[in-house]
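Q: Just a sequence and a predicted model for now, questions to come.
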Amino acid sequence: MTSVTAAVVVCAYTLERWDDITEALASAARQDRAPDELWLVVDHNDELFERAGRELVAVHPELKVLPNLRTRGLSGARNTALEHVTTDIVVFLDDDAAAATTDWLGRLLEPYRDERVIAVGGSAVPRWPEGQGRPRTLPVGRGTARGELDWVVGCTYRGQPETQQGVRNLMGCNMSFRREVFTAAGGFGEHLGRVGKTPLGCEETELCIRAQRTRSGSSIIFQPTAEVRHHVSLDRLTWRYLLRRCYAEGLSKAAVSRMVGQDQALSTERRYASRVLPAAVLREVASAVSPGPGHRGPHLHGAAAVVLGLAATTIGYVRGRASSLDAAAAPVPVLRLHDRAPTEPA
């Protein structure tokens, strides 16, 4: 049996995240199972590109730094990386995330022993700003670290699996794919996803659905033990960001549903909205009515956050569905992939 080769790719766009970028790359470089390739793709920022090539390569000689040669945004940067890596597996780590343990990469690669597995993603826990704790906009139940709205800040949320199992799609901050997926399915949709600080998304959802359609019997695996810590910036702790991010999610889901159909685009979301969120509201209301020890007074911030977040997402979805823009007409990016590098004996 042969082992798979793996590249870790970090995409970055701003010098404001320099410390996060440095930590992300360092966490990938110190893995027990070292990556075969380490890449940083800089999204249309000459100053960041020059500094990374000068300072980060001095620390990590194996690091290759590339400018985004495609459409501005995260999807274009990822597609640029895909046209340069030569490994079996491509791992994407966000520029503000860092592996929580030195066996993160090994755990992420374990499921690929099954040839039917085409993609594997891990979990993400929030790393709050220094001196800050969990905000009222992201409620959480007692005895759990996952909040129902933690997806708003790019983290694993209550309602996702707690053990390794198949899922529809992966979270972008901590995910991997067989490189051959992009030969069959094409790249990330460059008309979807985040551009700078604009909180759009769902390019991973659309790609995962498209990828499974190209390979019958394939599976996508969520591996919660492959964990990263995702830095949450101060601006994401506000009510304004909650509503803005939820509204953008609705717009993004509408675009995906026009491309792949509502059944697949909303299959996970229907259960989440009909079961997970109502349970959260009831819990938060009960907590306000009968506060536990140490409670400083009744409030309904948590319930309000869930209700307002769902409302903003719904409004965004309705607005997106009514839009005259036809996302389904957007072309799937065709990538020019390198020949695969030979695998080494296990």
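A: Great, that's in hand. Numbering: from 1, shown residues only.

Q: C-alpha from now on. contacts and neighbour counts both.
A: OK.

Q: This structure: helices as residue ranges?
A: All helices of the chain, identified by DSSP state H, fall at 18-29, 46-51, 57-59, 74-82, 104-109, 180-185, 203-214, 239-260, 262-265, 267-271, 277-289, 301-322.

Q: one more structure, for comparison:
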Amino acid sequence: MTDRLDPARPEASAQLTGHRPTLSVVVCSYTMARWTDLVAAVRSLQRQHSPADEVLLVVDHCPELAVRAAGVLAGIRVVVNREQAGLSGARNTGVGLARGEVVAFLDDDAIADRDWTERLLAGYQDPRVLGVGGLVRPRWESGRPGWFPPEFDWVVGCSYRGMPEQPARVRNFIGANMSFRRAELIAAGGFRPDLGRIGNRPLGCEETELCIRLAAGRPEAELRYEPAAGVSHRVPEGRANWAYFRARCYAEGLSKAAVARHTGRGPALASERRYLRSTVPRGMVRAIRPGGGGPLELAALALGVAATLTGYATGRLRGPGGPGRLVGPVRRARDPGGAP
């Protein structure tokens, strides 16, 4: 989840640099099953009004995909994940190989709006901005289920009702659409491999932990949410059901417990407390009103909260249960020449 901390500071009050930073876009992929989505994601980057200086496809331990992408997808750098298997390792590989001053991340099943890169980069004229993230719209493969509450669109990796509708300073971004100053990522040591998604395992929150770590002890620093920087994110039919909804909420609770161990419960749960106090109750009121989602949507809201809290409690009781430290700093490696 992400949440508003305060409105974005007016640019007039900052010493704007006027400098357009160079941009590397990193797309991570791990399976041939998303080939069609991956091609669409890359094409959306190549059709930008202001194209990135480079696009890197990081293939996460799937040699067949690396070979095919290198032979078919022209104009991008295809590299392999040299770190621990999983999304965090793949992202860290991309950061280490990137040449841009800013590194943006786009999911392999997302399509960027034509002005995505320029909207992201506009925020970096303010030197206080460490990162810029944007809106993630769901693109339902089989149509949105009538019971699925928009307050829980984070379950499918998308922006949800209750998030800011105007530019705002936030705690963290949604991973499908985010960017950071590369130097800041390098200095912070990158994403925690013990928190990132591996294959279909629905754990995560590595973006949340990274964002908290980046801004810790730096009250002047800003992570800026820019809803005009939009992408659409495909939601497959297999995620539009009650079983996935419950499992993903439970996994979110487990992940938040892990983040709380690393950052402390205050930073890890600040947005979630506001979400439970404000966003969910408003959703319940909306569901029971005429024209609302009715009993099924109300049940989904209750189930989502219960499953998430159960996952969090389970995670706290289990303790660390895995690596509790950064595996190592992001390496500044340069690839010798694409896919093997």
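A: That came in fine, so what should we check first? Predicted, not measured: the structure shown is a model, and the values here were computed from it.

Q: Deepest-packed of the helices of structure 1, please.
A: The highest mean neighbour count among the helices of structure 1, using mean count of other C-alpha atoms under 10 Å, belongs to helix 74-82: a mean of 26.

Q: Excluding its own residues, what touches that one? List them.
A: With C-alpha atoms under 8 Å, 6 or more residues apart in numbering as the test, helix 74-82 of structure 1 has contacts from 9, 11, 39, 41-43, 66-71, 90, 179, 187-190, 192-196, 203, 335, 337.

Q: mind checking how far the counterpart of residue 224 of structure 1 in structure 2 is from residue 116 of structure 2?
A: Correspondence of residue 224 of structure 1 to structure 2, assessed by TM-score structural alignment: residue 227. Taking C-alpha to C-alpha, to the nearest Å as the measure, residue 227 of structure 2 falls 10 Å from residue 116 of structure 2.

Q: Please name the residues that touch the match of residue 224 of structure 1.
A: Each residue near residue 227 of structure 2 by C-alpha under 8 Å, 6+ apart is listed here: 133, 134, 135, 164, 165, 166, 167.

Q: ok so, going back, from the contacts of helix 74-82 of structure 1, which would you call buried?
A: Buried residues within the contacts of helix 74-82 of structure 1, defined by neighbour count using 16 or more other C-alpha atoms under 10 Å: 9, 11, 39, 41-43, 66-68, 70-71, 90, 179, 187-190, 192-195, 203, 335, 337.

Q: ok now do the aligned partner of residue 92 of structure 1 in structure 2, which residues does it touch?
A: When structure 2 is aligned by TM-score structural alignment, the residue opposite residue 92 of structure 1 is residue 105. By C-alpha under 8 Å, 6+ apart, the residues touching residue 105 of structure 2 are 25, 26, 27, 175, 176, 177, 178, 179.

Q: The same query, at a cut-off of 10 Å, please.
A: Counting by C-alpha atoms under 10 Å, 6 or more residues apart in numbering, residue 105 of structure 2 touches 24-28, 55-56, 91, 94-95, 133, 175-180.

Q: Kindly report the same for residue 106 of structure 1.
A: Applying C-alpha under 10 Å, 6+ apart, we find residue 106 of structure 1 in contact with 6, 31, 32, 33, 34, 35, 226.

Q: what do you get if the cut-off is 8 Å, keeping everything else the same?
A: The contact partners of residue 106 of structure 1, taken as C-alpha under 8 Å, 6+ apart, are 32, 33.

Q: residue in structure 2 matching it?
A: Per TM-score structural alignment, residue 106 of structure 1 is aligned with residue 118.

Q: again with residue 330 of structure 1
A: So residue 330 of structure 1 corresponds to residue 325, using TM-score structural alignment.

Q: next one: residue 191 of structure 1
A: The pairwise alignment with structure 2 assigns residue 191 of structure 1 to residue 194, based on TM-score structural alignment.

Q: And the closest residue to its match other than its chain neighbours, how far from residue 196 of structure 2?
A: Spatially, and ignoring its direct neighbours in sequence, residue 194 of structure 2 is nearest to residue 323 (5.9 Å; C-alpha to C-alpha, 6 or more residues apart in numbering). Distance from residue 323 of structure 2 to residue 196 of structure 2, counting by C-alpha to C-alpha: 12 Å.

Q: before we move on, back to that, gap between the residue nearest to residue 194 of structure 2 and residue 255 of structure 2?
A: For residue 323 of structure 2, the distance to residue 255 of structure 2 equals 13 Å [C-alpha to C-alpha].

Q: quick one, what contacts the equivalent of residue 55 of structure 2 over in structure 1?
A: With TM-score structural alignment defining the correspondence, residue 55 of structure 2 maps onto residue 38 in structure 1. Residues counted as contacts of residue 38 of structure 1 (C-alpha under 8 Å, 6+ apart) are 7, 8, 9, 28, 29, 62, 63, 64.

Q: JSON lines for the residues you listed, including distance to residue 112 of structure 1?
A: Putting the contacts of residue 38 of structure 1 into JSON lines (distance: C-alpha to C-alpha, whole Å) gives the following:
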{"residue": "7", "distance to residue 112 of structure 1": "14"}
{"residue": "8", "distance to residue 112 of structure 1": "16"}
{"residue": "9", "distance to residue 112 of structure 1": "18"}
{"residue": "28", "distance to residue 112 of structure 1": "19"}
{"residue": "29", "distance to residue 112 of structure 1": "21"}
{"residue": "62", "distance to residue 112 of structure 1": "24"}
{"residue": "63", "distance to residue 112 of structure 1": "24"}
{"residue": "64", "distance to residue 112 of structure 1": "25"}
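
Q: Out of those residues, list just those in strands.
A: With strands taken from DSSP state E, the overlap with those comprises 7, 8, 9, 63, 64.

Q: Just give me the closest of the residues you listed to residue 132 of structure 1.
A: Closest approach to residue 132 of structure 1 among those (C-alpha to C-alpha): residue 9, at 29.3 Å.

Q: surely the closest one meets residue 91?
A: Yes. With contact defined as C-alpha atoms under 8 Å, residue 9 of structure 1 reaches residue 91; the gap is 5.9 Å.

Q: Tell me, how many residues neighbour the match of residue 191 of structure 1?
A: Neighbour count for residue 194 of structure 2, taken as other C-alpha atoms under 10 Å: 21.

Q: roughly how far apart are it and residue 310 of structure 2?
A: Computed with C-alpha to C-alpha, the distance linking residue 194 of structure 2 and residue 310 of structure 2 is 21 Å.
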